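Trainee: sequence? don't have it. structure:
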């Protein structure tokens, strides 16, 4: 069942709860073992907690009532908060982790009680994996049927996208940390632990860059996914009142759609009939495509020919 407009997606709360637990465990383990990889994990997990709070704040701000200055509402507030999240992910989760690893590698820091660090990281991997699975399952089954990668590229739900991305990156970074601490424990060289910290930072920065790319595309203005556009165009072509669709644009606006249509109507008799016909088309289109929150229909004349767009 789809969350209501003002409801924060469950994926965000899953990520927040798991990050709080994992952050406490990682900081405790890092203090006890002096593990750079575990400290880097703790730093990025604490950043994740702040990120989830930002996403919740953005979700609430996005559903403020429209006003004269913002006639389409505040849906794109989520884009701003999502950008803050991705930047923090890059700086705190990425650069700080790389810095910790480089500092420990340069100073040849010691690594005590590796078995404790490995145990904590294994527990963290289980928690992060469970959170990732729960977040993915919060996506509507039909929407994730085409594959998670396709959903990432097509979704307008930035909070869910970032929460799942963070969970996936967190799981990957834990595995990198495990590799570093495991090698350090087996070989006795603490440098592997420091290299693991650098690896964690690289995973975080790569995730942030990917997220920023998707956010930028939505800020610039991105069309709805192809399947939605195809279904909506077929719906318009099947309407007997429409003789020809001239221009058809469907833009994503947060998790809603803005639809602009120019079309030649069949046999428009008078102004009143024209208005009633357009009202009926817009009403029925919104009924069959509930995400289409704004629909702008402009009747076109045949002698104007094809629209240049």
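Mentor: Cool, got the structure. Predicted model only: the values in this text are computed from it and were never measured.
Trainee: Going by C-alpha atoms from here, please, whenever you check contacts or count neighbours.
Mentor: OK.
Trainee: count of neighbours near residue 146?
Mentor: 10 (other C-alpha atoms under 10 Å).
Trainee: Second structure for comparison follows:
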């Protein structure tokens, strides 16, 4: 039987999301105002970027809240993958709305370039936005670094099972890069008197958003479909079970992440022949307790006993 689902507590993830939501909401407003007064295509793209990010943070909060619902009769394994679904939707929105609209704005500005009016407002807004986004980025980076430990960045990103942190981190990083591109677009178009450069900046922001969205889509899709637990964890679980004297052999565990801190594991175990059924049940319960004490994230553990004469399948672990 699976153990009851424990509702994960994610105050750190929520802190990063709320910080990004507050920053992007305020920044989007002042960017739209600056784009209206100056006519900057790059600034309008950045305003759209911040507005999309604001909606994305709201979706992540929605997913985080939905994922913490307790298990029900219709959802015996809980709602953990709600977070993965909404994180996937965030990546889709960045791709379709953020990247698509920025590319469109850049294309239109290249077709109909117009000189900027009062570019000073753009510089003021970009400076303020950089400060707000920088603060949000530092919060998200601190949360991500706490998760990754000593792992290299890209390895930790690929191994992370908590999109509520790495999605915000990538959004904030793309915000800062987008602001730098927008600044160069505004500055060069004004300094060189070439309004088309502002449209080029908008196109580059669109490409940036498409790249970030592509990375997030790949990772969140993998989580949504069900990633297996880390090989080191599965190896330790198998060793723990093999240490039981009554166990003859253990197949490679099958596993899947149901949420960032909720793993489902299935073990096929061959016991020594001649053991009474009652004793096998007692051993299984003891093994379950030992595994879950050693690995608290293993919330659902199924141990399937097979006869010693029928060795278990030692295929590789899959989700």
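Mentor: Nice, thanks for sending it over. A quick note: this is a predicted structure, and the numbers were derived from the prediction, not measured.
Trainee: what's the spacing between the helix or strand harbouring residue 21 of the first structure and its chain's center?
Mentor: Residue 21 of the first structure is part of helix 10-33 when elements are defined by DSSP states H and E. Here helix 10-33 of the first structure is found 20 Å from its chain centre; the criterion is C-alpha atoms, centre = their mean, to the nearest Å.
Trainee: ok, average deviation of that helix from the second structure?
Mentor: Aligned to the second structure and superposed, helix 10-33 of the first structure gives a mean residue distance of 1.5 Å (mean C-alpha distance after the TM-score superposition for the first structure).
Trainee: can you name the residues of the second structure that that helix overlays?
Mentor: Aligned by TM-score structural alignment, helix 10-33 of the first structure falls on residues 15-38 of the second structure.
Trainee: residues in contact with the matching stretch?
Mentor: Around stretch 15-38 of the second structure, the neighbours that count as contacts under C-alpha atoms under 8 Å, 6 or more residues apart in numbering are 40-41, 43-44, 46-51, 53-54, 57-58, 60-61, 116-119, 121-122, 125-126, 128-129, 132-133, 136-137, 139-140, 143, 164-165, 168, 172.
Trainee: ok, the counterpart of residue 208 of the first structure in the second structure - contacts?
Mentor: By TM-score structural alignment, residue 208 of the first structure lines up with residue 213 in the second structure. The contact partners of residue 213 of the second structure, by C-alpha under 8 Å, 6+ apart, come to 91, 92, 94, 95.
Trainee: Now do the SS call for residue 213 of the second structure.
Mentor: When classified by DSSP: H, G, I helix; E, B strand; the rest coil, residue 213 of the second structure comes out as helix.
Trainee: thinking again about what came up before, are any of the contacts of stretch 15-38 of the second structure buried, and if so which?
Mentor: 40-41, 43-44, 46-51, 53-54, 57-58, 60-61, 116, 119, 121-122, 125-126, 129, 132-133, 136-137, 139-140, 143, 164-165, 168, 172 (16 or more other C-alpha atoms under 10 Å).
Trainee: which residues in the stretch 201-319 of the second structure form strands?
Mentor: 247-250, 254-259, 262-271, 298-306 (DSSP state E, counting those that start in this stretch).
Trainee: buried set for the helix holding residue 21 of the first structure?
Mentor: Across helix 10-33 of the first structure, burial judged by 16+ other C-alpha under 10 Å covers 10-16, 18-19, 22-23, 25-30, 33.
Trainee: related to what we said a few turns ago, out of the contacts of stretch 15-38 of the second structure, list just those in helices.
Mentor: Among the contacts of stretch 15-38 of the second structure, the residues falling in helices (DSSP state H) are 41, 43-44, 46-51, 53-54, 57-58, 60-61, 119, 121-122, 125-126, 128-129, 132-133, 136-137, 139-140, 143, 164-165, 168, 172.
Trainee: For residue 308 of the second structure, see how far away the residue of the second structure positioned farthest from its centre is.
Mentor: Of all residues in the second structure, residue 274 has its C-alpha farthest from the mean position, at 48.5 Å, by C-alpha atoms, centre = their mean. Between residue 274 of the second structure and residue 308 of the second structure the distance is 9 Å, computed by C-alpha to C-alpha, to the nearest Å.
Trainee: Please apply the same query to residue 8 of the second structure.
Mentor: Counting by C-alpha to C-alpha - residue 8 of the second structure and residue 308 of the second structure are separated by 38 Å.
Trainee: coming back round to it: of all the strands of the stretch 201-319 of the second structure, which one comes closest to residue 229 of the second structure?
Mentor: Checking these against residue 229 of the second structure by C-alpha to C-alpha gives strand 254-259 as the closest, at 5.9 Å.
Trainee: Where in the first structure does the closest one fall?
Mentor: Counting by TM-score structural alignment, strand 254-259 of the second structure corresponds to 249-254 in the first structure.
Trainee: Only the buried residues of the matching stretch, if you could.
Mentor: 250, 251, 252, 253, 254.
Trainee: In the first structure, which residue is most central in space?
Mentor: Nearest to the first structure centroid, counting by C-alpha atoms, centre = their mean: residue 161, 2.2 Å.
Trainee: Skipping its backbone neighbours, what lies nearest that one in space?
Mentor: Closest residue to residue 161 of the first structure apart from its sequence neighbours, by C-alpha to C-alpha, 6 or more residues apart in numbering: residue 152 at 6.4 Å.
Trainee: hang on, the one you found in a helix?
Mentor: Yes. Secondary structure assignment places residue 152 of the first structure in a helix (three-state DSSP).
Trainee: what does it align to in the second structure?
Mentor: By TM-score structural alignment, residue 152 of the first structure lines up with residue 157.
Trainee: Give the burial count for its match, as a bare number.
Mentor: By the criterion of other C-alpha under 10 Å, residue 157 of the second structure has 20 neighbours.
Trainee: from what I can see it touches residue 167, true?
Mentor: No. Under the criterion of C-alpha atoms under 8 Å, residue 157 of the second structure is not in contact with residue 167, lying 9.9 Å apart.
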